[in-house]
Every structure is written in structure tokens, then in C-alpha cells.
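Trainee: No sequence on hand, only this structure:
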């Protein structure tokens, strides 16, 4: 599967390597192409996953703030709910299309 912004592949991995959480596909950190994500200062804490890290996503021309996020140190209790450790996996919001 691929995460694509305006034709630029931001992340790519086998569907078997992705994690689905609440309708969002989370890509393994190693599948994210370098140079497309910049940490954002936007704060958020999910009540069951923990502290979230947002990212600005860029295709080299367009930059979209807070359109990607991950959980660097998720609450250990969330692993059981998700079914695996998803630390640092990255999910994308609407303008970044996740395609097969």
C-alpha cells in the first residue's frame, strides 16, 4: 500500500506490514520516505493510545500541517487492543491518499 500526496509517494509497505486502528492505516516507520515529514508542535493525547506526535507532510511543493501522526511511546495497555506494538507507526489524514 502507498500513502500518496499529489502523486508523490510518502510511504510504501505491504498491507501485511500495516496496522489498522480506528479506520486509519498506520505505516511502519521504515516505510516512510525521508524528507517528507516534519515534526509539528501540535499537542494531542489520546485517552487510550497516549501522547501523539503530529507531522507536516510535504511533497516538495505543498506542505500540509498535521496531516500525519504517530505514537512514539504508546500506552502499553493499547497494544492488546490494537493487537501489536505500533510504536512510531505513521498514519495520514485525508489529503494524503492511502491506496492499494
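Mentor: Done, it's in. Fair warning: this is a prediction, and the values are worked out from it, not measured in the lab. Numbers count the residues shown, from 1 in each chain.
Trainee: okay, CA-based contacts and neighbour counts for the rest of this
Mentor: Fine.
Trainee: in the protein, which strand has the most residues?
Mentor: What stands out as the longest strand in the chain, according to DSSP state E, is strand 63-70.
Trainee: Next up, a structure to set beside the first:
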């Protein structure tokens, strides 16, 4: 599966390494090349996943605000509900990033 932003692949991972949650594919952070993601100050807390960390993505020198998010310290309820540790995974904003085969 690939995540494509502004015509550039910003993440690529085998389907077995992805986690599907609420219609979003969560990619391993390790599938994103260094220098693509910048932490964002945008706040959000999911009632069952915990406090989100948003990221802006840089492609060809252009910054795309809040293009991705993850849960670096998820609540125990996230593991219980998903059945996997999501702490090292991120999802991409479908309004900005195309995710598919």
C-alpha cells in the first residue's frame, strides 16, 4: 500500500504491516522517509485512542499542514479495541493524501 501526496510517495508498506482503524490505514512510521514529517501543534484527543500527534508533510519544499496523525502513547483501550499496538503507526488525511495499492 502507498500513501501519495502531491504526486510523491510519502509512505509505502506491505499490507501485513498496516492497521485499519475507522476507515483509515495506519502505516508504520518506519515506512515514511526521513525529513517528510514535521510535528504539528494541532491538538486532538480521541476518547478511546488517546492524545494524537499531528504531523505536517513536506513534499518538494511545500509543507502540507496536518497531513498525518498518530497516537504515540495510546490508551490501553486502543489496544483492547484494535488488538494491536498502534503507537508506532500513522494515518494520513484522506483530503490530502491518496492511499491505495
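Mentor: Structure received. Predicted model, so just to flag it, every value in this text is computed and none were measured.
Trainee: after the longest strand of the first structure comes which helix or strand?
Mentor: Downstream of strand 63-70 of the first structure, the next assigned helix or strand under DSSP states H and E is helix 76-82.
Trainee: Superpose on the second structure and give me the mean offset of that following helix.
Mentor: Following the fit onto the second structure, the mean deviation recorded for helix 76-82 of the first structure is 1.1 Å by mean C-alpha distance after the TM-score superposition for the first structure.
Trainee: ok, and what's touching that helix?
Mentor: Residues outside helix 76-82 of the first structure that contact it (C-alpha atoms under 8 Å, 6 or more residues apart in numbering) are 21, 48, 49, 85, 86.
Trainee: which SS state does the second one fall under?
Mentor: Under the three-state scheme (DSSP: H, G, I helix; E, B strand; the rest coil), the conformation of residue 48 of the first structure reads as coil.
Trainee: Quick one, which of the contacts of helix 76-82 of the first structure are buried?
Mentor: 49, 86 (16 or more other C-alpha atoms under 10 Å).
Trainee: now the contacts of helix 76-82 of the first structure as TSV including distance to residue 39 of the first structure?
Mentor: TSV is the format used below for those (distance: C-alpha to C-alpha, whole Å):
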residue	distance to residue 39 of the first structure
21	21
48	22
49	19
85	21
86	18
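Trainee: buried set for the helix or strand where residue 10 of the first structure lies?
Mentor: Residue 10 of the first structure belongs to strand 8-12 when assigned by DSSP H and E. Across strand 8-12 of the first structure, burial judged by 16+ other C-alpha under 10 Å covers 9, 10, 11, 12.
Trainee: tell me which of those is nearest to residue 2 of the first structure?
Mentor: Residue 2 of the first structure lies nearest to residue 12 out of the buried residues of strand 8-12 of the first structure, by C-alpha to C-alpha, at 4.4 Å.
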